[in-house]
Structure formats: structure tokens, C-alpha cells
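Student: Sequence unavailable; structure follows:
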């Protein structure tokens, strides 16, 4: 590994772990922006799903009480996601690095714009089980294809009058489960070779420490501060990644 390679690997691990600890999602959005510069898409996604699961487990423990009180709500998202995972993994094998980077940059800008104008969007007060299941299925596909399982569920949950703990009680276990199964699928396909395991061993400690920092920040933010920080990080990172793709 060259010095530049190590810097990109650790930078992606640090930012990905921090945003996962802070928001309960987004490891892929930040980590893949770096890792797709230095490794092929399948390898980058294989590493990021492991990072997402390991750092996400810390967040699951944080919202365990809210999660247990909302088991049915979580199931509406999670069960339809399961058949979407192998479809996404199949799509990953044909995606180029530039296409995947453009998709991730697009989601970052969509995230930032969505949350920036969320106050003007309609709110769903009543249960919407069909919508929940459709979003869960698409989250499974995106999780298998690009480790982006939390993208659509995050925006969908933002249209509900749920406090941040309840939102996270859906997103965190949903992401951990979908990405854990994605990692298992990739392992069965033989994706985790010796080189990939070495990269994981180097990145994992940085991800874990950064996730703890993100969790500490999450505990200190009110709902409005939490929203503003996520918006800013998504917009700035999306613009930077899109610029790198265009150049």
C-alpha cells in the first residue's frame, strides 16, 4: 500500500464512521467517495458494508429501547428489503467506478436538498404500510448495489413527525441487517480475499473510534442542530465528489 492509498483508506474510514455514529446511516456516502478512487467498486463496497455493520452495531445499542417498542414498524421496512439485497449485489458486478461515484454524489446532493426543504414538504401523520414496504424493498436493492440502504428510508422517515430517537430506531437496525446480509452474500461469492481483509483490518479501528465520536456528538445535539449538521455535510461532500467525477 502506498502512502496515498493509506491516506485515502483512513480518510474514508474516519468520515464514514463519524457520520454513521452521528446519524445512524451514511457510511457508504462518505467512505466510498474516497475508496472508489483507489480500489474497484466490488472491493470498495465489500469493505464499506463491513465498516457499516461494525460501527452501526454501536448505534443499535444506543437506541435499543426505542427499537424494541417499534418492532412492527421496523418489520414493515426490513422484511421487504430481504429479496432486494441479491438484486442489488447482482447489479454491483456491472457498475463502473465512475457510475457508482456519480450515483453517490447524486444521493448526497439529494439528501442535502431534501432535508434543506423538508419543512415545506408534506407530513404523513397516519400509517402508510404500503409505502414503508416499497421503500424497504428499494433500500435492500440500494444496499446490495452500493451500501446505500439508508438513503430512501432516511428521506421517507423524515416526512414523519417522529423524534430523532424513533427515526434512528428504524434506520440503524435496518441498515445493519441489510448490510450484514450484503456482506454475507459477497463472502459467499468469494469477494473477501486476503487483500480485502488486510484493508478491513487497517480501516476498522479508525471507523470504530470515529463512530464513537459521532455518537458523542449525536447525544449533544438537539433535533434542529442534528438536521443542520447532516445537511451541511451532505451538500459539501456531494459537491466535492461530483466535481472529482467531472474532472
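Tutor: Structure received. Keep in mind that this is a model prediction, so the values were computed, not measured.
Student: Could you use CA atoms for every contact and neighbour count after this?
Tutor: Noted.
Student: any idea how far residue 219 is from the residue most central in space within the chain?
Tutor: Central residue of the chain (CA atoms, centre = their mean): residue 26, 3.3 Å from the mean position. Counting by CA to CA, to the nearest Å, the gap from residue 26 to residue 219 is 18 Å.
Student: swap in residue 70?
Tutor: Using CA to CA, one gets 21 Å for the distance from residue 70 to residue 219.
Student: Below is an additional structure, to be compared with the one above:
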């Protein structure tokens, strides 16, 4: 492993781990751009998915009470998400990764730009079980195709007037379950070869430490501050992904 590879893997692990600890999502959208510079797409996705799960388990622990308080709400997202994973994985070998990332980036920028600078945040409070299921399914597809399962759930949950812990109690375990399933399917396809294992020896410990720093910042946020963070995060993720593809 040369110096350039170590540098890109380390920077990606720090960025992805911190964002995961802070918001419960965003590992792939912040780390994948760095990893794709030095790794092939399947290996990069495999590494990001595993790092997301290991860092995400720390975040699940801090909202465990909220998870057990409303398990049915979580299942509305998780079960359709599991159905979307095989479709995402099947697209991984046929879709152009650059085109996909640009499309996702544009959607994130439009959403984050529209809501991020409004004085008052939207508050969509009525129950929406079918929308929840649809968002979960799309998240599953995105998890399989690019380890970005949290992008669309983060957009949707940021306009729900829930506490930061309630929001994270859906977003974090959703990502962990979807990406754990993705990891198993990727492993069956031989994605975790010697190159992937070598990269994981660097990215996992760095990412776990960075996630702890992110969790410390999360604890200091207000509920409204966390919602606004998710919206601004989508804008930043979109700009970062677009820049990595165009430049």
C-alpha cells in the first residue's frame, strides 16, 4: 500500500467516521469519493459499508431506548429497505458509477439548498406509513448500489418534527441493518479480498475513533439544531460528491 493510498483511505475514514457519529449517516457520501480514487468501485463500497456498520453500532447504542420505544416505526423503513438491496446490488455491475453519483448529488443539492437556508424548518407531522415504506425501499436500493442507504431517509426524516434521538433511532439502525445485509451479499461475491482486508486494517480503527468524536458533538445539539444539521449535511454531501465527479 503506497503513501497516496494510505492518505486517501485515512482522510475518508476520518470524514466518514465523524459524520456517522454526528448524524447517524453520511459515511459513504463523505468517504466513498476518497476511496474511489485508489480502489475499484466494488471494493470501495464493501469497505465503506463495513466501516459504516461498525461506526453505526456505537450510535445505535446511545439511542437504544428510543428504538425499543417505537419498533414498528423503524420496521416501516427497514423491511422495504431489505427488499431494495438485491436490486441495488444488481445495478452495481451495470450502471455507470459516475452518472449515479452525479444524479444523487443533484438531488441532495436541490433539497439541501431549498430547505437549508429557510428561517423556519418544515414540520411534516402527520403519519405517512406508505411514504416511509417508499423511502425505506429507495434507501435499500441506494445501499446496495453505492452504500448510500441513508441519503434519502435523511432527507425525509429532516422534515419530521421529532426529537434528535427519535430521528436517529430510525436513521442509524436502518443504515446498520441495510448495510449489514449488503456486506453479507458482497462477501458472498468475494468482495472482501486481500486488498479490501488490508484497507480495512487502516480505515476501521480510524473511523471508530472519528465516530466517537462525532457522537460527542451530537450530544450537544438541540433537536432543531440536529434537524437543520441533517438538511445542511445533504447540501454539503451533494456538493462534495458533485465536485469529486466533475473535478
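Tutor: Sure, I can see it. In this text, all values refer to a predicted model and were calculated from it rather than measured experimentally.
Student: Neighbour count: residue 70 and residue 219 of the first structure, which is higher?
Tutor: residue 70 (14 against 11; other CA atoms under 10 Å).
Student: Give me the neighbour count for the closest residue to residue 167 of the first structure other than its chain neighbours.
Tutor: Nearest residue to residue 167 of the first structure in three dimensions, chain neighbours excluded: residue 157, at 6.3 Å (CA to CA, 6 or more residues apart in numbering). Neighbourhood size, residue 157 of the first structure [other CA under 10 Å]: 20.
Student: check contacts around the residue nearest to the centre of the first structure.
Tutor: Residues in contact with residue 26 of the first structure, defined by CA atoms under 8 Å, 6 or more residues apart in numbering, are 16, 19-20, 148, 150-151.
Student: and those residues, which of them are in helices?
Tutor: The members of the contacts of residue 26 of the first structure that map onto helices under DSSP state H are 16, 19-20, 151.
Student: Show me what the host helix or strand of residue 172 of the first structure is packed up against.
Tutor: Taking DSSP states H and E as the definition, residue 172 of the first structure sits inside helix 164-188. If you count contacts as 3 or more CA pairs under 8 Å, 6 or more residues apart in numbering; DSSP states H and E, helix 164-188 of the first structure packs onto helix 41-62, helix 64-69, helix 71-81, helix 84-92, helix 129-146, helix 151-157.
Student: What sits closest to residue 92 of the first structure if chain neighbours are left out?
Tutor: Per CA to CA, 6+ apart, closest to residue 92 of the first structure is residue 145, 4.7 Å.
Student: Can you find the partner of the one you found in the second structure?
Tutor: Correspondence of residue 145 of the first structure to the second structure, assessed by TM-score structural alignment: residue 145.
Student: Quick one: residues contacting that match.
Tutor: Taking CA under 8 Å, 6+ apart as the test, what residue 145 of the second structure contacts is 85, 88-92.
Student: same thing but 10 Å
Tutor: With contacts defined as CA atoms under 10 Å, 6 or more residues apart in numbering, residue 145 of the second structure is in contact with 41-42, 45, 84-93, 95, 97, 100, 139, 182.
Student: Of the residues you listed, just the buried ones, ChimeraX syntax please.
Tutor: Buried residues within the contacts of residue 145 of the second structure, by 16 or more other CA atoms under 10 Å, are selected in ChimeraX with:
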select :41,42,45,84,85,86,87,88,89,91,92,97,139,182
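Student: Dump the helices and strands packed on helix 164-188 of the first structure to JSON lines, plus distance to residue 245 of the first structure.
Tutor: Below are these laid out as JSON lines (distance: least, CA to CA, whole Å):
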{"stretch": "helix 41-62", "distance to residue 245 of the first structure": "14"}
{"stretch": "helix 64-69", "distance to residue 245 of the first structure": "38"}
{"stretch": "helix 71-81", "distance to residue 245 of the first structure": "30"}
{"stretch": "helix 84-92", "distance to residue 245 of the first structure": "18"}
{"stretch": "helix 129-146", "distance to residue 245 of the first structure": "17"}
{"stretch": "helix 151-157", "distance to residue 245 of the first structure": "20"}
